[in-house]
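*Asks:* coordinates only, sequence not included:
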């Protein structure tokens, strides 16, 4: 590689723009919230079964939030920050 190309590469530009990072943070928050909602439901006594692990929150809501969060992450990665919607 030539010296000129090396200098162009090492200018210190980020791969993603501010908009991308904002959407990535939103997606990460959705994923974290989904895993937090999935947690718990166990019993302190191993001989006693607790039905709370089958609650609507743990079976439906939390995995849906995690999948939505991953979808937002994919959108954030594919989003073109240099494309200006206002002309």
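*Replies:* Perfect, I can see it now. All values derive from a computational prediction rather than experimental measurement.

*Asks:* When you work out contacts or count neighbours from here on, use the C-alpha atoms and nothing else.
*Replies:* Will do.

*Asks:* can you tell me the helix or strand for residue 24?
*Replies:* helix 18-38 (DSSP states H and E).

*Asks:* That helix: what's the following helix or strand?
*Replies:* That would be, after helix 18-38 and using DSSP H and E, helix 56.

*Asks:* residue contacts, the nearest residue in space to residue 21 that is not next to it in sequence?
*Replies:* Excluding the flanking residues, the one nearest residue 21 by Cα to Cα, 6 or more residues apart in numbering is residue 76, at 7.3 Å. Residues near residue 76 by Cα atoms under 8 Å, 6 or more residues apart in numbering: 19, 20, 21, 23, 24.

*Asks:* quick check: angle from the helix or strand where residue 76 lies to helix 18-38?
*Replies:* Secondary structure assignment for residue 76, by DSSP H and E: helix 62-78. For helix 62-78 and helix 18-38, the angle between their directions (axes from the mean of the first three to the mean of the last three Cα atoms, to 10 degrees) works out to 170 degrees.

*Asks:* hold the first one in mind and look at this next one:
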């Protein structure tokens, strides 16, 4: 379902809060079908993103270290994305 969400486990250095939040936001967008929030759904959407991000953070902290890095580079670590976002 979410083929474009990048694997965050095994990154060196570890996944940042921004990377985890971006993955959570992408997941919530996909499962909810909401690409742009409105006043009516913004609170529920942001709450879901925060919960998914918190759960992902706990999961990554509890999993044993991975022997190999992920096969793809997370978007927030790609130079072209960092340049676009001004990071």
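*Replies:* Received it, and whenever you're ready, just let me know what you need. Worth saying up front: this structure is predicted, and the values here are computed from it rather than measured.

*Asks:* So after superposing, what's the score?
*Replies:* The TM-score (TM-score structural alignment, normalised by the length of the first structure) is 0.37; 48 aligned residues with a Cα RMSD of 3.8 Å.

*Asks:* just the helices in the second structure please.
*Replies:* Ranges of helices within the second structure are 17-32, 42-62, 79-85, based on DSSP state H.

*Asks:* on that earlier part again, and the helix holding residue 24 of the first structure, what's buried?
*Replies:* With burial defined by 16 or more other Cα atoms under 10 Å, the residues of helix 18-38 of the first structure counted as buried are 20, 23, 24, 26, 27, 28, 30, 31, 32, 34, 37, 38.

*Asks:* could you say what helices and strands it packs with?
*Replies:* helix 62-78 (3 or more Cα pairs under 8 Å, 6 or more residues apart in numbering; DSSP states H and E).

*Asks:* how about the contacts of residue 76 of the first structure in a markdown table, adding distance to residue 71 of the first structure?
*Replies:* As requested, those are arranged in a markdown table below (distance: Cα to Cα, whole Å):
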| residue | distance to residue 71 of the first structure |
| --- | --- |
| 19 | 16 |
| 20 | 13 |
| 21 | 14 |
| 23 | 11 |
| 24 | 10 |
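
*Asks:* Grab the nearest non-local neighbour of residue 20 of the second structure.
*Replies:* residue 53 (5.8 Å).

*Asks:* For residue 25 of the first structure, give its distance to residue 74 of the first structure.
*Replies:* Residue 25 of the first structure is 12 Å from residue 74 of the first structure, where distance means Cα to Cα, to the nearest Å.

*Asks:* no no, residue 18 of the first structure
*Replies:* Counting by Cα to Cα - residue 18 of the first structure and residue 74 of the first structure are separated by 16 Å.

*Asks:* Then residue 67 of the first structure?
*Replies:* Applying Cα to Cα, the value for residue 67 of the first structure to residue 74 of the first structure is 11 Å.
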